[in-house]
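Novice: Would you be able to build a 3D model of this:
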Amino acid sequence: MDNRAGIVCWASLIDGVLIEIFSKLDFDSLISVASVCHSWRCVAHYTESWDRVHFCHHERFVDNYIKETVAVDNQERLFRESKYMIRHVGAGARSIYVCRIADDTMVQMIADRCPSIESISLRYCNRNSPSALINIIQACKLLKFIDIKFCGAVNFCSPLSTLLIEEMGQSCPSLVGINLGCLQVTEEMAIAIGKFLPKLKWFNLNAATISCEVLCIILDSCTELDHVSVRGCR
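Specialist: Got it, this is the predicted structure:
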């Protein structure tokens, strides 16, 4: 609008109206409006403005992080956006992607601030401990998809891996997709997957170490699988 009155009108909108508008923006647009003026910046930092922001739809999450049928987004960009978003979102956040250098503090922040997330990727996160991963699984009971490929907390002995799978099944009854790529899958883990995650629909084992016998245990137990990837498995 060209006249001064129009500009003042936009700047003077009540917070509730601005929140309703801002909550419909994507990440980049929400960052931009926060630089317009002081009042917009304040509203842009309200958790209500971020609750509906998703880095991508669940379908894209499944393609990129579970099925790996398309190229993933720039990891460093995802990490920067994730860190910024975790500090602003409230309980309504649905998808969180944390890449490469997440530590226990960030993982715990997700568990504390985002209990309603349905999708999470902790790929390449080598600084978080198994206990931190268990905490987030216990806190985020609505999880449907989880990507822990190359996750440092999972690169450990079979008994602890089996414990994690058991925790996923008990704490996250809606879990239907998981990426365990590059992990060594033992018979004990396969039995745990069949027992605690029988409703799996998407399962990625790309570049994992697994025998045909162990894979058959999983396939016989998880009868609802729609997608299984064993590309590059040893």
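
Novice: contacts, neighbours, all on C-alpha from now
Specialist: Will do.

Novice: Let me know the helix or strand that the residue positioned nearest the centre of the chain is in.
Specialist: Nearest to the mean C-alpha position of the chain, counting by CA atoms, centre = their mean, stands Ile120 at 1.2 Å. Ile120 is located in strand 119-121, with elements delineated by DSSP states H and E.

Novice: Report all helices and strands that that strand contacts.
Specialist: Judged by 3 or more CA pairs under 8 Å, 6 or more residues apart in numbering; DSSP states H and E, the packing partners of strand 119-121 are strand 95-97, strand 145-147.

Novice: any chance of the ones you listed in JSON lines, with distance to Ile137 and mean neighbour count too?
Specialist: Putting the helices and strands packed on strand 119-121 into JSON lines (distance: least, CA to CA, whole Å; neighbours: other CA atoms under 10 Å) gives the following:
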{"stretch": "strand 95-97", "distance to Ile137": "13", "mean neighbour count": "25"}
{"stretch": "strand 145-147", "distance to Ile137": "9", "mean neighbour count": "26"}
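
Novice: who wins for proximity to His54 among these?
Specialist: Closest to His54 of the helices and strands packed on strand 119-121, according to CA to CA: strand 95-97, at 5.6 Å.

Novice: what does that closest one contact?
Specialist: 54-56, 58, 78-79, 82, 86, 117-122 (CA atoms under 8 Å, 6 or more residues apart in numbering).

Novice: ok, 6 Å please
Specialist: Strand 95-97 is contacted by residues 54, 82, 117, 119-121 when judged by CA atoms under 6 Å, 6 or more residues apart in numbering.

Novice: same check, this time on stretch 86-93
Specialist: In this structure, residues lying in contact with stretch 86-93 by CA under 6 Å, 6+ apart are 47, 50-51, 113-114, 116-117.

Novice: 8 Å - rerun?
Specialist: 45-54, 96, 109-110, 113-117.

Novice: Which of these fall within strands?
Specialist: For the contacts of stretch 86-93, membership in strands holds for Ile96, with DSSP state E as the criterion.

Novice: Second chain to compare with the first, below:
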Amino acid sequence: MVSPSSPILPFSSVSSPLSSSSKTSPVMKERGYRNWADLPPELTSSILLRLGAIEILENAQKVCKSWHHICKDPLMWRKIDMHNDLGHEHKTICRHKAMCRHVVDRSQGGLVKIDIWYFGTDSLLDYIADSGFTSAIVKLPLLEDLEVSACDLSVESLEVVGKCCPNLKTLKLNNPLINYNDDEFAIVIAECIPKLRHLQLLRNRLTNTGLKAILDSCSHLDHLDLRECSNINLVGDLEMRCYEMIRVLRFTH
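Specialist: As a prediction, the model looks like this:
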């Protein structure tokens, strides 16, 4: 409950979580203050959706009973962002894995996007959708954004992404440790995910051949990030095509 003698405070400053009454005191009404708990549920939900999962679990849902109820709504967990305040200590990673499982449970199968950053493991993906990366993708047909960083992704797995996620608009692949032909990888992107609008390939061994295949097929692409892709020689006709097709182009040089 907001103190009668103070201005309206953000939720993190509100005391006595969950035990506060949702009623606005006479003093607050007289002074023109409004209780956050009195906001329409739709507006409160819209505000809370701008927070990350960790902020919601550790702060927002503890403000009052009405916020706690809204934070348990499966619609709040269609898109899960777990990158807030991440640490790399073992205890922190274990805690975030447990929190991730909890919010996936809250989504009740309605998950369309999940951002789990540095603590993603096969066992965690297994929990999200039965078994491993490809099983997770199969269970997420509404997925629109996918980022795979610092872990291996096979050509076969990418083909599954293209087959099972027809709504995919953003693909970010950031891994310098891959051990297969990156042009083959680019050809899979061109053939299986032609509706991409945003493609990021950082530190990739892609060559002009692979880039040309992507440009030939992905006609909706308007944001292309090829930083540290040292095997691409962006000159001549290929350079002209990139600047004509791509609204936002990022390149090492």
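
Novice: Now distance to Cys37 of structure 1 too, for the helices and strands packed on strand 119-121 of structure 1, in CSV please.
Specialist: Shown next, in CSV, are those (distance: least, CA to CA, whole Å):
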stretch, distance to Cys37 of structure 1
strand 95-97, 28
strand 145-147, 38
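
Novice: And Asp112 of structure 1, how far from Cys42 of structure 1?
Specialist: As judged by CA to CA, to the nearest Å, Asp112 of structure 1 and Cys42 of structure 1 stand 23 Å apart.

Novice: More neighbours: which of those two?
Specialist: Neighbour count, other CA atoms under 10 Å: between Asp112 of structure 1 and Cys42, Asp112 has more, with 16 against 12.

Novice: quick one, what contacts the more buried one?
Specialist: By CA under 8 Å, 6+ apart, Asp112 of structure 1 lies in contact with Ala139.

Novice: which of the contacts of strand 95-97 of structure 1 has the most neighbours?
Specialist: Highest neighbour count within these: Ser119, with 27 neighbours (other CA under 10 Å).

Novice: can you tell me which residue in structure 2 aligns to it?
Specialist: Mapped onto structure 2 by TM-score structural alignment, Ser119 of structure 1 lines up with Asp145.

Novice: before we move on, back to that, surely the residue nearest to the centre of structure 1 meets Asp147?
Specialist: Yes - at 6.4 Å, Ile120 of structure 1 counts as touching Asp147 under the criterion of CA atoms under 8 Å.

Novice: Distance-wise, check the residue nearest to the centre of structure 1 relative to Arg60 of structure 1.
Specialist: 12 Å.

Novice: Kindly report the same for Asp51 of structure 1.
Specialist: Taken as CA to CA, the span from Asp51 of structure 1 to Arg60 of structure 1 is 19 Å.

Novice: How about Ser129 of structure 1?
Specialist: For Ser129 of structure 1, the distance to Arg60 of structure 1 equals 27 Å [CA to CA].

Novice: ditto for Gln170 of structure 1
Specialist: Taken as CA to CA, the span from Gln170 of structure 1 to Arg60 of structure 1 is 26 Å.

Novice: Repeat that for Cys222 of structure 1.
Specialist: 23 Å.

Novice: higher neighbour count, those two?
Specialist: Neighbour totals were compared for Cys222 of structure 1 and Arg60, and Cys222 leads with 20 against 16 (other CA under 10 Å).

Novice: Quick check, that one in contact with Leu197.
Specialist: Yes - taking contacts as CA under 8 Å, Cys222 of structure 1 lies within contact range of Leu197: 7.3 Å.

Novice: Against which helices or strands is the top helix by length along structure 1 packed?
Specialist: Longest helix of structure 1, by residue count under DSSP state H: helix 158-171. When contacts are defined as 3+ CA pairs under 8 Å, 6+ apart, helix 158-171 of structure 1 sits against helix 130-139, helix 187-196.

Novice: If you tally nearby residues, what's the number for the residue opposite Leu226 of structure 2 in structure 1 once aligned?
Specialist: The equivalent of Leu226 of structure 2 in structure 1 is Leu205 (alignment by TM-score structural alignment). Number of residues near Leu205 of structure 1 (other CA under 10 Å) recorded here: 25.

Novice: next one: Asn174 of structure 2
Specialist: By other CA under 10 Å, neighbour count at Asn174 of structure 2 equals 18.

Novice: That one contacts Leu146, correct?
Specialist: No - in this structure, Asn174 of structure 2 is not within contact of Leu146 by CA under 8 Å, at 11.2 Å.

Novice: in structure 2, which spans are helices?
Specialist: Under DSSP H, structure 2 gives helices at 26-30, 41-48, 53-58, 65-71, 90-107, 122-129, 132-138, 155-164, 182-192, 208-217, 236-245.

Novice: State the distance from the closest residue to Glu55 of structure 2 other than its chain neighbours to His223 of structure 2.
Specialist: Leaving aside its chain neighbours, Glu55 of structure 2 sits nearest to Asn84 (7.6 Å; criterion: CA to CA, 6 or more residues apart in numbering). In this view, Asn84 of structure 2 and His223 of structure 2 are 25 Å apart by CA to CA.

Novice: Which of the two has more residues huddled nearby?
Specialist: Remark: of Asn84 of structure 2 and His223, His223 carries more neighbours, 17 against 13, as counted by other CA under 10 Å.

Novice: Pretty sure that one sits against Leu196.
Specialist: No - the criterion here is CA under 8 Å, and His223 of structure 2 misses it with Leu196 at 9.2 Å.

Novice: Overlap in contacts, the two.
Specialist: When CA under 8 Å, 6+ apart defines a contact, no residue borders His223 of structure 2 and Leu196 alike.

Novice: Report the contact partners of the alignment partner in structure 2 of Ile178 of structure 1.
Specialist: Using TM-score structural alignment, the equivalent of Ile178 of structure 1 in structure 2 is Leu199. Shown in contact with Leu199 of structure 2 (CA under 8 Å, 6+ apart): 170-172, 221, 223-225.
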